[in-house]
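>>> I need the structure of the sequence given here:
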Amino acid sequence: MRIIQTISTDLSAGGASVADWQVKAAVELLDAGSTVPFIARYRKEVTGTLDDIQLRLLEERLRYLRELEDRREAILKSIDESGKLTDELRGAINAATTKSELEDLYLPYKSKRRTRAQIAREAGLEPLADSLINDPQQDPESLAGTFLNAEYEVNAAADALAGARAILTERASQDPVLVAELRERLWSRGKIASKIAPGAPASEAAKFSDYEDFVQPVATQPSHRILALLRGEREGALSLELAEADPRSEEALAEARRGYETAVAHSLGIKAATDAPAGKWLAQTVRLAWRGRLLARIESDLRTRLFEAAEEASVKVFAANLRDVLLAAPAGNRAVLGLDPGLRTGVKVAVVDATGKVVDISTIYPHAPANKWDAAVATLVRLAVKHGTELIAVGNGTASRETDKLAGEVIAKLTNKPVKVIVSEAGASVYSASALASAELPDLDVSIRGAVSIARRLQDPLAELVKIEPKSIGVGQYQHDLTPAKLDRSLDAVVEDCVNAVGVDVNTASPALLARVAGVGSLLSRNIVEHRNANGPFATRRALLKVPRLGAKAFEQCAGFLRITGGKQPLDASAVHPEAYGLAERLLAAAASKDQSVGSLNAGDFVTEQFGLPTVKDVISELVRPARDPRPDFKTASLKEGVEKISDLEVGMILEGTVSNVAAFGAFVDVGVHQDGLVHVSAMSNKFIADPREIVTSGQVVKVKVLEVDPARKRISLTLRLDDEPGAKVERNERSSRPQRGAEPRVPRTNNAPARGAKSATQREAKPSTGGNTAMAEALRRAGLGK
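Below is the predicted model of the structure:
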């Protein structure tokens, strides 16, 4: 119950009130093997309509808190076995809410190697330390002379005093209350400072030049800046410290340190007695305890805290961007000519038909050194005519704009004008060399597989990108600095949620796509495909139960997300779960008897013990708009002719581009020059923006103005405020900070298909898809559904 209450409090902090019973119900479902997509979609009554985002937060927090409870039990057991567990200590351990608090309490009782303080205690020096604290009027040298112990090599007063000091510094460092107080004080009042490290290579120093003489409050640093500072230190470019105050001001630093040392003295029971004989020795002891012991430990703790907070924010940014890319608008069932640009090695060409099947391949050499431009145009024209190409997908890598120009010339020679689109190559090479690609395209060279992937990801970004490790899609910030397990969990959850939100045609989906369906996984996905290949398409959802090892539990989890178009049961093509088919039929019968549409029925009239109001409303919504695709309509953006490289850019230009990545500090926009430009968060709106995603999302088409171009450093500064004057002082929106651009990495561009959000005036809407949704809707209508 402690875990459940903690989670409900955490979730409620996000805005919506979440009760303990909702968390308890969700935890029970998760423990019983239910997946988040299934719970979010088909168990709304049980959890009080917790959505997938809340459930993912719950799942992650549950993992942490259970690890915390396991550690709590282990610590209690260890201390109890040592015979040192008191009721007061047990209460403190049970009250700890974080792992760091637990470790603070456990530190004095840990089994560890003998310390200087422990040896000093064995030598009988603890009474010396206590005596000097209790009566500082004593002379330290004289008193210490009475504690000599040759057996422990305490042969002089200085040795005894050193041992007593070791005892006091350890005592202070193991005081959990003191450590917690000073940790929070340094967090809230301290400064993080950096400068270029002595001897740093010139290239690294230049990369991190914005962090020279950098001093900022510890607690207010954004995630990207913390990760940049830590990376700079790790690469030897920066010297980094957490200081009590601005280290450039000796007066401020000295004043701050006095406050910390006063707290240490109070913890040890030392009273102000600077004029007493032992006063100087005690003051030095306090100073060493803080600067030599406590500060180092707390700085290490806060570095971990800074990294974890920055990591948490970065993972969220990565996950949000990945969601936008995966849910980008699909071009649908259209023939696509995919071009994987290259110079010396040529442009790889793959044509896929409306189903994604490879129907033709080629390699052309339009660029230097071969310069066979006319032959390349002729080849592409021939392929486009032969296969009725409707779209041309151009990869955004090396020679992308040159190849885009080639595609434009090809289109000019065609009667039926296909639409050309710049498509992200991110992860295409990873896929091409993978075992999955070898199984899917065994007869194609690795280089040609990249062109196939580029073409297919235009048809359906989700279906193609699930074949690639999420980290390779390149929409994160500092992703290589993050904990792999945590990042993988978060990204895998996003992929799973996206796949299940859209739904999967079980008779056409690849094993990679099926593996992401709730309750399926890699083993069952292979079994489904093997059964499909051996026995033909599935006629009903119930037929899935014939797949080896796909039992009742797996069927319950996956059935609602798998679609069967043109099967025996029209509802199998919808998002209605088989367990609710009876409810759907009652709704349809009621609508028919009243000669009205399903959508006009009162959902409350159909609530039963099994199906509550949320489920009834979902079923009605699905019958009204069967198998609706949550993704936006497919649109494309126009890149400016003649602007192909960074040197072609001019300050003041207004360009159209695609948001390739959204970070905490702003958004990167692909304007077609092989280097994404940055729109800082302060240049997105005239009002305060806390999160760039309030304005843009990955894949969105936007108009931007060029404010600054730095070809040498490959930096492009852009603004969404088209009335901003280049060179003029940019008005920062309230509370936004100056961008720390020196160490912001170049972030790879992503899928060029626009996502949800504002639309550009020059976007061209492509022809509507004639895929499975339309066929399913027609089947439902024939069966009297979807009225």
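>>> please make it C-alpha for all contacts and neighbour counts, starting now.
Noted.
>>> what residues does stretch 597-616 touch?
Residues outside stretch 597-616 that contact it (CA atoms under 8 Å, 6 or more residues apart in numbering): 42, 44-45, 49, 583, 587-588, 591, 617, 620-621, 623-624, 786-787.
>>> at 7 Å instead, please
K44, E45, L587, L588, A591, K617, I620, V624, K787 (CA atoms under 7 Å, 6 or more residues apart in numbering).
>>> in it, what counts as buried?
Within stretch 597-616, the residues that count as buried by 16 or more other CA atoms under 10 Å are 597-599, 601, 603, 606-607, 611-616.
>>> I have a second one here; can you model it like the first so I can compare?
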Amino acid sequence: MIKSGPVKSVAVKSVTARLAEELAVAEGQVTAAVRLLDDGATVPFIARYRKEVTGSLDDGQLRLLEERLGYLRELDDRRNAVLASIKEQGKLTPELTDALMAADTKAKVEDIYLPYKPKRRTKAQIAREAGLEPLAEQLLADPGRAPDELAAGFVTDEVADTAAALDGARHIIVERAAENAELVGALRERFWDNAAVRTRPASDAAAASEKGQKFRDYFDHTEALTEMPSHRVLAVLRGEKEGVLSLALDGGEDDAYQAMIASALGVDLTAKAPATPWLAATVGFAWRTRLSVSASVDARVRLRMRAEEDAVTVFAKNLKDLLLAAPAGNRTTLGLDPGFRTGVKVAVVDGTGKVLDTCAIFPHQPQNQWDTAKATLAALVARHGVELIAVGNGTASRETDALAGELIADIRKAGAPAPAKAMVSEAGASVYSASAYAARELPDLDVTLRGAVSIARRLQDPLAELVKIEPKSIGVGQYQHDVTPGILAKSLGAVVEDAVNAVGVDLNTASVPLLSRVSGITESLAEAIVAHRDRAGRFQNRSSLLEVPRLGPKAFEQCAGFLRIRDGDDPLDASGVHPEAYPVVRRILDRTNLALGEIIGDARALRTLKPADFADDRFGIPTVTDILGELEKPGRDPRPAFTTATFAAGVEKVSDLKPGMVLEGVVTNVAAFGAFVDVGVHQDGLVHVSAMADRYVSDPHEVVKSGQVVRVKVVDVDVERQRIGLSLRLGDETKPERGPRKTDKPRGPQRKPQRTNDSRGRDTSRAGGSMAQALRDAGFGR
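Predicted structure coming up:
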């Protein structure tokens, strides 16, 4: 067996060097970060409280380091396993060892291992056992002799005739080519660079079906692999999965690939030798039966992985924006979960999110109890001192918003303080309502009323409420249901963790789901913290966390700085200063002769201090700088100030929209091709990337983010298809209003069309060009 020690040491050195190169940082920074991660430190903790150790690597760099570290260690483990396997076979050479040590991807390791990998008996192995390998060698070495003539000398009891001998030799040569790591890698890259995706209807019946119409723009579609954006890749893969589309990868002309194979085998396809036709046929056979298949499979896997990576990146950006949306704060809030037939569910929660009251009202059809519903809401507002009204943006939202608006106007008319109202996204609310956690948290409430509670709490603190929902159910992704669940969950979990720790968590009010996202706190530990809080009362200081069962010094180190205790024994416990750094604060107090209560918030005094004067061997200038910033604004919230969009009166459905209208709206989702904006008509409008700014925009996230309030201009409306074209460029020209279409003629094929899909999977995008053309590609005017 090969000894893993020496191999491992080389591999570890290579890992740190490669990570340093990829991150463009010093290898010492990588080594320090890896050591911390291996010791159980989390990315938020390292980024925030170990800046001196890592040279101030930020959370983005650390996340990438953590991800790549996992991959490279898996690569290292696989390399060692392959080395051991080949050595057991007695075939390990210094050259082979060097090749494996130089392989920088798992695919390259597997390419090198292929000839030595235990496999079922192949036709080539059977031919070798029949003594035909010398024939293969002679055909390659001496094409000047006729194949039949050479093969005649290999006819035996096991080899029936010359045809059988040549067939066996061909299989040996094909396997040799298929197990040539350098050749396989070169063919893979050429195929990737030159291949195109071709999609057609899987059948006439599939094309004519209702499901098929969703994918009709791909019934005659061809696009280069390297140019195909992620949303189109996932769209055609979904169409194939649903049996609507037939998908094939075309690598282009075979001649170039066959020339590469011939070169690797030492075959001159231009020679006028007797064996050249047979060798050329063998090369073609190798490409058609083995190597083109493997190249196509590799390209398909690579295509999907790239598309998934892009889709996850888009989802992660949107999720981060939504989680870090402005909180309305700890104000008594009335939540309205709209509905027609089943009524509007109502919940009132206090500033901490505790449920005070619930009911259902029926202001809309068919009951039409408008005045009764308004009187009920007025009574709730007066009884509980409601300061905010949160209206869910689902079915009947505009009608319910109008009810809330009329209620507010009546209250103002009566001379009383009126609450403010805001539209709140319902995405994932039904998932929360039916969850096991919601049943434990609100056991006495019906599932439908839990949704109203969630809507109210979302307005107070989006982050605290949304962490209770599985991230993929929040609905701000792009084809998230087509992405491998494990990849999506890992990425989104990191986003939630970073968001929670960036904001900080109130230790005395946080739920189990929120606490479980804090650095160093597992779900079971979060449950233990809440149980201890319920039993012993509120925490008065951070150090009392150590009284929680199973919460030891390591977990305390990781979590303490991210937990806030308001009105506790020590004002520093309400800040982002870690307890381990409290001695630094004491030194600052001694130097300034001020009490802690005096220096907190005193920006003028704090800005006269030099961080270097308080740094020591443990806490350097970066940490002291952070401490001074926390003292100036203790527990500062990085989220923006709370604002709401005001939807236009009288604009409640798509048919109410007219080209040229300028409206306020809320960005609900950002995709690679643009952003979807809720303007209050139950159907999001699309701001295509080409209509976002008076400059070229490569990524819509450069301009907008989920939850942002924006002003948009209506540039096109398709009432029949419920599609709305919007622009952030308020000076854009508009298209005249159009009536229903008389026909829906299929479009002809296009060369490399640029299309994308909206949040419901419909084709809507364009990479660039005029606004009019972008809207046509988005489905308007078809």
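>>> take the buried residues of stretch 597-616 of the first structure and keep only those in helices.
With DSSP state H as the criterion, helices contain L613, P614, T615, V616 from among these.
>>> for the longest helix along the first structure, grab the matching residue range in the second structure.
For the first structure, the longest helix by residue count, based on DSSP H, is helix 295-326. Helix 295-326 of the first structure lines up with residues 292-323 of the second structure when matched by TM-score structural alignment.
>>> redo the ones in helices among the buried residues of stretch 597-616 of the first structure as a markdown table? Include distance to V23 of the first structure.
Converted to a markdown table, these look like this (distance: CA to CA, whole Å):
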| residue | distance to V23 of the first structure |
| --- | --- |
| L613 | 20 |
| P614 | 18 |
| T615 | 19 |
| V616 | 23 |
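>>> out of those, which is nearest to L720 of the first structure?
Of all those, L720 of the first structure sits closest to P614, with 40.3 Å by CA to CA.
>>> aligned to A373 of the second structure, what sits in the first structure?
Counting by TM-score structural alignment, A373 of the second structure corresponds to A376 in the first structure.
>>> show me the contacts for the residue nearest the centre of the first structure.
Centre of the first structure computed as the mean C-alpha position; nearest residue by CA atoms, centre = their mean is V315, 2.6 Å away. The contact partners of V315 of the first structure, by CA under 7 Å, 6+ apart, come to L487.
>>> quick check: it vs T398 of the first structure, distance?
To T398 of the first structure, V315 of the first structure is 29 Å away according to CA to CA, to the nearest Å.
>>> what is the burial count for P736 of the second structure?
12 (other CA atoms under 10 Å).
>>> pretty sure it sits in a strand.
No. If the criterion is DSSP: H, G, I helix; E, B strand; the rest coil, then P736 of the second structure is coil and not within a strand.
>>> just the strands in the stretch 251-400 of the first structure please.
For the stretch 251-400 of the first structure, the strands defined by DSSP state E, counting those that start in this stretch occupy 336-340, 347-352, 358-364, 391-395.
>>> for R631 of the first structure, give me its contacts.
R631 of the first structure sits next to L327, A328, A329 when contact means CA under 7 Å, 6+ apart.
>>> and the contacts of stretch 146-159 of the second structure?
Residues outside stretch 146-159 of the second structure that contact it (CA under 7 Å, 6+ apart): A130, L132, L135, L139, D161, T162, A165, L166, P274, A275.
>>> could you rerun that using 10 Å?
The contact list for stretch 146-159 of the second structure (CA atoms under 10 Å, 6 or more residues apart in numbering) reads 127, 129-132, 134-136, 138-139, 142, 160-169, 273-279.
>>> can I get the buried part of these as one PyMOL selection?
Buried residues among those (16+ other CA under 10 Å), as a PyMOL selection:
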select buried, resi 127+130+131+132+135+136+138+139+142+161+162+164+165+166+167+168+169+275+276+277+278+279
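>>> narrow the contacts of stretch 146-159 of the second structure to those in helices?
Those of the contacts of stretch 146-159 of the second structure lying in helices (DSSP H): 127, 129, 134-136, 138-139, 162-169, 276-279.
>>> just to revisit the earlier point, how about JSON lines for the strands of the stretch 251-400 of the first structure, with mean neighbour count and distance to D724 of the first structure added?
Output for those, formatted as JSON lines (neighbours: other CA atoms under 10 Å; distance: least, CA to CA, whole Å):
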{"stretch": "strand 336-340", "mean neighbour count": "32", "distance to D724 of the first structure": "37"}
{"stretch": "strand 347-352", "mean neighbour count": "26", "distance to D724 of the first structure": "40"}
{"stretch": "strand 358-364", "mean neighbour count": "18", "distance to D724 of the first structure": "43"}
{"stretch": "strand 391-395", "mean neighbour count": "29", "distance to D724 of the first structure": "32"}
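>>> distance check, E181 of the first structure against G124 of the first structure.
Distance, E181 of the first structure to G124 of the first structure, by CA to CA: 31 Å.
>>> please apply the same query to S239 of the first structure.
As defined by CA to CA, S239 of the first structure lies at a distance of 42 Å from G124 of the first structure.
>>> now swap in R297 of the first structure and tell me
R297 of the first structure sits 27 Å away from G124 of the first structure, going by CA to CA.
>>> same question, I270 of the first structure
Distance from I270 of the first structure to G124 of the first structure, counting by CA to CA: 21 Å.
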